[in-house]
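**Student:** Sequence and predicted structure, then a few things I'm wondering about:
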Amino acid sequence: MTIEKFDSIYQRACERKGSQSALESLLRHPLTKEQIAQIPDDRWLAAFTMKVFQSGIQWKVVADKWPNFEQLFFQFRLEPLLMQPDEAWEEKAQNPGIIRYLPKVMTIPANAQMIFDIRLDHGSFGKWVAQFPQERIVDLWLHLKKHGKRLGGNTGPYALRQLGVDTFLLTHDIEAYLRATKVIDGGKDTKRTLYATNDAFNQWHEESGRSFTEISQIIAYSTGDNRV
C-alpha cells in the first residue's frame, strides 16, 4: 500500500480553504509534553466526564450545565469523590442541575480510581500521559478503553485533544479519507485499524515535521464537506 504524500494532502487543503494562510489560521496546536505533565489530575477527570456526557447528545447541552457539574462533583478532585458512598452517587445522579443519567454519573468514580491508581505509580496522570511515545499514541487510547469507563471509541481521544495532547482523531471525514485511500479497511475501533492509522500518521509526521494534531486537522480540511 502506498500512502499519499503529505504535501499533496496539504496542497489540497490549502486549495479548499482558499489559501495557505487561511488554512494555517484554522489549525490548533498541541501542548508540549512538559505542559501536559503539569495538567492537574482533576482536569483530566473533568475532561473525561465532559466527553462521556457529551457522547450521544448535543455538546452545548452539557457545556451549558457544566458549572453545575463542577460544583456537584467537588471540582473533580479525586479524594472527596473516591470517599463518596454508593448512595451518594445515586442521589447526585438525580440532581436537576446536571444530565440525570446514573450509568454516566458512575463513570466519575470509576475514572477517578483509574487516575488515582496511575498517580500512585507515576506521580500524576499528566506525567504518565506525557511519557507516551507518539509513534504508538493509540496505546494510550487502548489503555483508557480497557481501564477507564466509557472512554473507548472517540470519547477518550476527544478528551485528550481537548486538553492539548498531541493525537489524531478518527472523525467521520478522517475515517472516510483513510478508507478511500485503503489505509484502513476493518472496524474503526480494532487494533489493526488503530495501528495502521498510527503508522500512517508516523509517516506524515516524518515527511512534514508537523504534530499529529495539525496533520489530523489538515486531512479533515482536505476532504469532506468543508470547502470555503
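**Tutor:** All right, it came through fine. Numbering: from 1, shown residues only.
**Student:** can we go C-alpha only for contacts and neighbour counts from here?
**Tutor:** Will do.
**Student:** Which elements pack onto the lengthiest helix in the chain?
**Tutor:** Determined from DSSP state H, the single longest helix within the chain is helix 191-208. Helices and strands touching helix 191-208, as assessed by 3 or more C-alpha pairs under 8 Å, 6 or more residues apart in numbering; DSSP states H and E, comprise helix 6-17, helix 138-147, helix 212-221.
**Student:** Identify all contacting residues around the following helix or strand past the longest one.
**Tutor:** The one in question is helix 6-17. Using DSSP states H and E, the helix or strand that follows helix 6-17 in sequence is helix 20-26. Applying C-alpha atoms under 8 Å, 6 or more residues apart in numbering, the contact partners of helix 20-26 are A13, C14, K17, I218.
**Student:** out of those, which is most surrounded?
**Tutor:** A13 (25 neighbours; other C-alpha atoms under 10 Å).
**Student:** how much space between that one and T213?
**Tutor:** 15 Å (C-alpha to C-alpha, to the nearest Å).
**Student:** With I98 instead?
**Tutor:** Counting by C-alpha to C-alpha - I98 and T213 are separated by 31 Å.
**Student:** same question, A112
**Tutor:** Relative to T213, and taking C-alpha to C-alpha, A112 is found at 26 Å.
**Student:** With Q131 instead?
**Tutor:** Separation of Q131 from T213 (C-alpha to C-alpha): 17 Å.
**Student:** try this one side by side with the last:
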Amino acid sequence: MQKHRCGWCLGDPLYEAYHDNEWGVPVYDDDTLFEFLILETFQAGLSWITILRKRENFRKAFDNFDYKKIAAYNDAKYDILLQNPGIIRNKLKIKATISNAQAFIKVQEEFGSFSKYIWEFTEGKPIHNTVKNYKEAPATTPLSDKISKDLKKRGFKFVGSTVIYAHMQATGMVNDHEMKCFRYAEIKNGI
C-alpha cells in the first residue's frame, strides 16, 4: 500500500525524499538551521525544487554552509560565487548570505546558540497545525511576522515573513504536513 504524502511533493523523487526525511522534522543544531536559512533566502521568488536540485552545488560553493567561513568571505570570494553557474547568482542574495552569517554569529554570542534564540519563539516545541490540503497552509503567520521583524532588527537580510515561515516549516518549528500524510503523525509523535 502506498503511503499518503503531502500533495506538494508528489511526482519528483528528490522532492519526495526531502519530504519524507527532512521537511518538518524539528532541527535544533545551528549548522542545519543555518543551511536552511541560506537555502530559504535563495529560494525567495523561486520554487523550492529549484533550490533542492542545486543544494549540493550550494554546499560546495559555500564551504559546506560553514557560517564562520562565510562570515569572513572577501570581495574575491564574492566574485567567484557570482561566476558559479551551479548556484543562484543573485548579487543581493550572495551578499545577504555573507552578512547573515555575520548576524548569525552575533545571535549565537548573545543567546548561546541560534537554536536557543529561534526556538524561544515557540517555547522550544513544534506547533502542530491541522492542514487538510497543502494549498490551505498559510504563507505567513503573525509569528513568522514577529520572527522576521526581530531578525531584520538584528541585521539579517532576505528574511521576510514568507521566507521565515518556509524556514519554520522546513525546520519543524511548525508541522504543516497534511493531516492524512504519514509524516504528520510521525513528526507529532517524535518519530
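**Tutor:** Alright, I've got the coordinates. Keep in mind that what you see is a predicted model, and the values were worked out from it rather than measured.
**Student:** out of the helices and strands packed on helix 191-208 of structure 1, deepest packed?
**Tutor:** helix 212-221 (a mean of 22; mean count of other C-alpha atoms under 10 Å).
**Student:** who wins for proximity to W66 of structure 1 among the helices and strands packed on helix 191-208 of structure 1?
**Tutor:** helix 138-147 (22.5 Å; C-alpha to C-alpha).
**Student:** What angle do helix 191-208 and the closest one make with each other?
**Tutor:** 150 degrees (axes from the mean of the first three to the mean of the last three C-alpha atoms, to 10 degrees).
**Student:** helices or strands next to helix 138-147 of structure 1 in the packing?
**Tutor:** Checking 3+ C-alpha pairs under 8 Å, 6+ apart, helix 138-147 of structure 1 ends up next to helix 155-162, helix 191-208.
**Student:** So which of these is the most surrounded?
**Tutor:** Ranked by mean neighbour count, those are led by helix 155-162 with a mean of 22 (mean count of other C-alpha under 10 Å).
**Student:** Can you find the partner of K54 of structure 2 in structure 1?
**Tutor:** Superposed on structure 1 with TM-score structural alignment, K54 of structure 2 falls opposite K65.
**Student:** Actually, G160 of structure 2.
**Tutor:** With the correspondence set by TM-score structural alignment, G160 of structure 2 lines up against G152 in structure 1.
**Student:** doesn't H143 make contact with that match?
**Tutor:** No - using C-alpha atoms under 8 Å, G152 of structure 1 makes no contact with H143, being 9.1 Å away.
**Student:** Go ahead and list the helix or strand containing the residue of structure 1 most remote from its centre.
**Tutor:** Residue farthest from the centre of structure 1, counting by C-alpha atoms, centre = their mean, is E87 at 30.7 Å. Take DSSP H and E as the rule and E87 of structure 1 turns out to sit in helix 86-92.
**Student:** Where in structure 2 does that helix fall?
**Tutor:** Under the criterion TM-score structural alignment, helix 86-92 of structure 1 matches residues 75-81.
**Student:** mean shift of the longest helix belonging to structure 2 relative to structure 1?
**Tutor:** If you go by DSSP H, structure 2 has its longest helix at helix 91-111. Helix 91-111 of structure 2, aligned to structure 1 and superposed, deviates on average by 1.0 Å (mean C-alpha distance after the TM-score superposition for structure 1).
**Student:** which other residues reach that helix?
**Tutor:** Residues external to helix 91-111 of structure 2 that are found in contact with it (C-alpha under 8 Å, 6+ apart): 34, 38, 41-42, 67-68, 70-73, 78, 81-82, 113-114, 117, 154-158.
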